[in-house]
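Novice: coordinates only, sequence not included:
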């Protein structure tokens, strides 16, 4: 494992396998640099934030790096090729496993009854529907049944020292030290994912400090073992990010062929009545809910014309504050609908051929060069990339799908 993390080619890997002593020596050198970094960089910062020496030593005094984590770039090693550009980009419909949704809806329905009293209190306090709260709980940790296995302090120290995203993790390392200082948790309690997200709601330490709630009144914000604390922390997070009580996240719709799919996205909201005037209807072919409303709604087409379409409210984008992915927010909203007795999507996700992220990345660069706003150039097909594809297709008199396929990618020059 160590050789894979530290070297960049198969030849180097063979050499490393032939020289285990040299590899061990290199690892020890990095561990020594880690100790120096903790003493020279982290402790002065922690001291400024009023972390006691006792807490610092208890958490980090004998800590070693976790070499099993992904996304590591040890000091002195050649920066590895960005493997994310090599991965396949899959059909968005694969995100919505029917068996997973059915399982989560069944289990979540039982838990809605089991925790009804706590959810009523939380719903009244924060204005977030219980189904949304339970849907996030289910998606993040299967209702607390999937327990994190990593120690958050070790994960965050490792990632802050030699992770690819050091600048993200360094503040989180200081935040987890503040948790240990303020809440007096033993560090072995603070379990997390490999990315440092903690407990049943999967909150990063900085989010825990700001949004975690003691809902069961025991004096601790225990998102690891307390269901009420976990549920209330999710609700508080959404409340603080602007959840509007009384508004749904969105609804599946039919989009007429004459309405450009390039109207998608959070920058192109329109009153519901205007969408209705354009011919958008509920997916069951009935009129839109609140079809005469001036409330702003946004078109969402995660697979362009190759999958279901939705009109979403600002609350959908509040869900995206919990996780930046359109598909994540849609999964949560759809699962919440299932918990209310709703059915599966009415439209189908058309099958698409897998595409290499490096090819999508190159396509984004070409579109950007032509003046299109593709959002972040990252090999992922976000709303900005989808609308840019639709605009290019219209300009070049091609069928507007707002989604790439292997044949289209080389055409965009």
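Specialist: That came through fine. Since this is a predicted model, take the numbers as computed values, not measurements.

Novice: can we go C-alpha only for contacts and neighbour counts from here?
Specialist: Fine.

Novice: for the stretch 151-300 of the chain, what spans make up the helices?
Specialist: Taking DSSP state H, counting those that start in this stretch to define them, one finds helices in the stretch 151-300 of the chain at 152-162, 166-183, 205-211, 227-240, 272-277.

Novice: another structure for you, compare them:
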């Protein structure tokens, strides 16, 4: 009993110390707002009333990911937070694909005029706009839970990308000062993204558009403005009018998966001459054959393969994920053309932590490979570096991190 009582006492003391530590950090946060954020906000035209209203009742949100409280060191997250770190196929689950497609078809009919107007103005196809809208906010139906000033305040004060979030916090205060958002609408994702298109505040200031002609860019309540804003974002990021986003293809064993990436582009007719063909059996369109394309193998040899165009990388500018861009392109095609699932199946890969992938990346870097940084993300540079290591060691290249590699790479 004495031992149990001692344990309880120690736990209680630890809990009190933890609470005191948090209270001290909260005080630092309030000082930081006044000393660093307020002067920057004021210089951007934000009034004191707007500033005080924004932070009334706001405290640090300790449940947000990737926080680095004062006095601690930055660490590689142990748990995966995005689909890329598990099986890529999970990103394309039946419910997400079918839901985005079926509602997207309804929205295509309901908002045909706004979609046509946006496409005429920007060259961005309506099906692509719809797919992004569906992925970002379920066509405006998904509840957006967080106070944007709590999220951006917390992450600007103590996160792995603090300076980025400080800039976004200032932009959010500018939005509030200008009165763009309806009362109570400054809600965001855990990353600070706003409204139906889930724009970061700086993106709202740059790309939000008035689609219904009322003189306002309202991405919270107006479907026409949401459509126009997504289209303008893609246009300003370089969408090439007349080109598709990409095509699912078969890649023969004679073509190495290490040829993946936007820095290894070839004319599509050259890929075709190497034996790469559309899985549909149809020829590549003539105008696409004459233009550059890039090999994309998001699961290496363990899943579908694609020849993508520069527009695919414009979609990645919206969300820096191969799987996100692939989802958008695929759902857009399902909405407009009624296509089915990818022909190739996703393999049973994944199940790794970001720290596992980061360890592999560090091992590959030590060998001279460019993995794009040891961040625990299995991007194209990491995938093809794995393939190059496999080929150099006499293995068949699969170009994707697998658990069995941990013994040779980083463990």
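Specialist: In hand now; what should we look at? This structure is a prediction, so every number in the text was calculated from the model and none was measured.

Novice: ok, back up a step: so for residue 373 of the first structure, which of the helices of the stretch 151-300 of the first structure sits nearest?
Specialist: Residue 373 of the first structure lies closest to helix 272-277 among the helices of the stretch 151-300 of the first structure, at 23.6 Å (Cα to Cα).

Novice: and the closest one against the second structure, how far off on average?
Specialist: After superposition onto the second structure, the mean distance of helix 272-277 of the first structure to its aligned counterpart is 0.9 Å, using mean Cα distance after the TM-score superposition for the first structure.

Novice: which residues sit against that helix?
Specialist: The contact list for helix 272-277 of the first structure (Cα atoms under 8 Å, 6 or more residues apart in numbering) reads 287, 288, 290, 291, 292, 293, 294, 295, 296, 297.

Novice: neighbours of the fourth one, how many?
Specialist: In other words, residue 291 of the first structure. Burial of residue 291 of the first structure, expressed as a neighbour count using other Cα atoms under 10 Å, amounts to 18.

Novice: for it, give me its contacts.
Specialist: Neighbours of residue 291 of the first structure in contact, by Cα under 8 Å, 6+ apart: 272, 273, 276.

Novice: and for the fifth one?
Specialist: When contacts are counted by Cα under 8 Å, 6+ apart, residue 292 of the first structure is found next to 272, 273, 276.

Novice: do that again at 10 Å, thanks
Specialist: 271, 272, 273, 274, 275, 276, 277 (Cα atoms under 10 Å, 6 or more residues apart in numbering).

Novice: highest neighbour count among those residues?
Specialist: Of these, with other Cα under 10 Å as the count, residue 272 tops at 24 neighbours.

Novice: roughly how far does the equivalent of that one over in the second structure sit from residue 307 of the second structure?
Specialist: Under the alignment defined by TM-score structural alignment, residue 272 of the first structure corresponds to residue 268 in the second structure. Computed with Cα to Cα, to the nearest Å, the distance linking residue 268 of the second structure and residue 307 of the second structure is 8 Å.

Novice: again with residue 56 of the second structure
Specialist: Relative to residue 307 of the second structure, residue 56 of the second structure is positioned 50 Å away (Cα to Cα).

Novice: who has more neighbours, the two?
Specialist: Higher neighbour count among residue 56 of the second structure and residue 307: residue 307, with 26 against 10, using other Cα under 10 Å.

Novice: quick one: the host helix or strand of the more buried one to the first structure mean distance?
Specialist: For residue 307 of the second structure, the enclosing helix or strand under DSSP states H and E is strand 305-308. Strand 305-308 of the second structure differs from its equivalent in the first structure by a mean of 0.4 Å after superposition (mean Cα distance after the TM-score superposition for the first structure).

Novice: so that strand matches what in the first structure?
Specialist: Following TM-score structural alignment, the aligned partner range for strand 305-308 of the second structure in the first structure is 309-312.

Novice: ditto for stretch 239-254 of the second structure
Specialist: In the comparison with the first structure, stretch 239-254 of the second structure aligns to the range 243-258 (TM-score structural alignment).

Novice: mind listing what's buried along that stretch?
Specialist: Neighbour-count burial for stretch 243-258 of the first structure, with 16 or more other Cα atoms under 10 Å as criterion, is recorded at 243, 244, 248, 249, 250, 251, 252, 253, 254, 255.

Novice: which residues are in contact with stretch 40-52 of the second structure?
Specialist: So stretch 40-52 of the second structure is in contact with 33-34, 37-39, 54, 149, 166-167, 169-179, going by Cα under 10 Å, 6+ apart.

Novice: to which residue of the second structure is residue 351 of the first structure aligned?
Specialist: In the second structure, residue 351 of the first structure lands on residue 348 (TM-score structural alignment).

Novice: of the helices of the stretch 151-300 of the first structure, which is nearest residue 259 of the first structure?
Specialist: Of all these, helix 272-277 comes closest under Cα to Cα, at 9.6 Å.

Novice: for the closest one, what is the distance to the chain centroid?
Specialist: Relative to its parent chain, helix 272-277 of the first structure has a centroid offset of 31 Å by Cα atoms, centre = their mean, to the nearest Å.

Novice: same check, this time on stretch 235-247 of the first structure
Specialist: Counting by Cα atoms, centre = their mean, stretch 235-247 of the first structure is centred 18 Å from the centre of its parent chain.

Novice: quick check: end-to-end length of that stretch?
Specialist: End-to-end distance of stretch 235-247 of the first structure (Cα to Cα): 15 Å.
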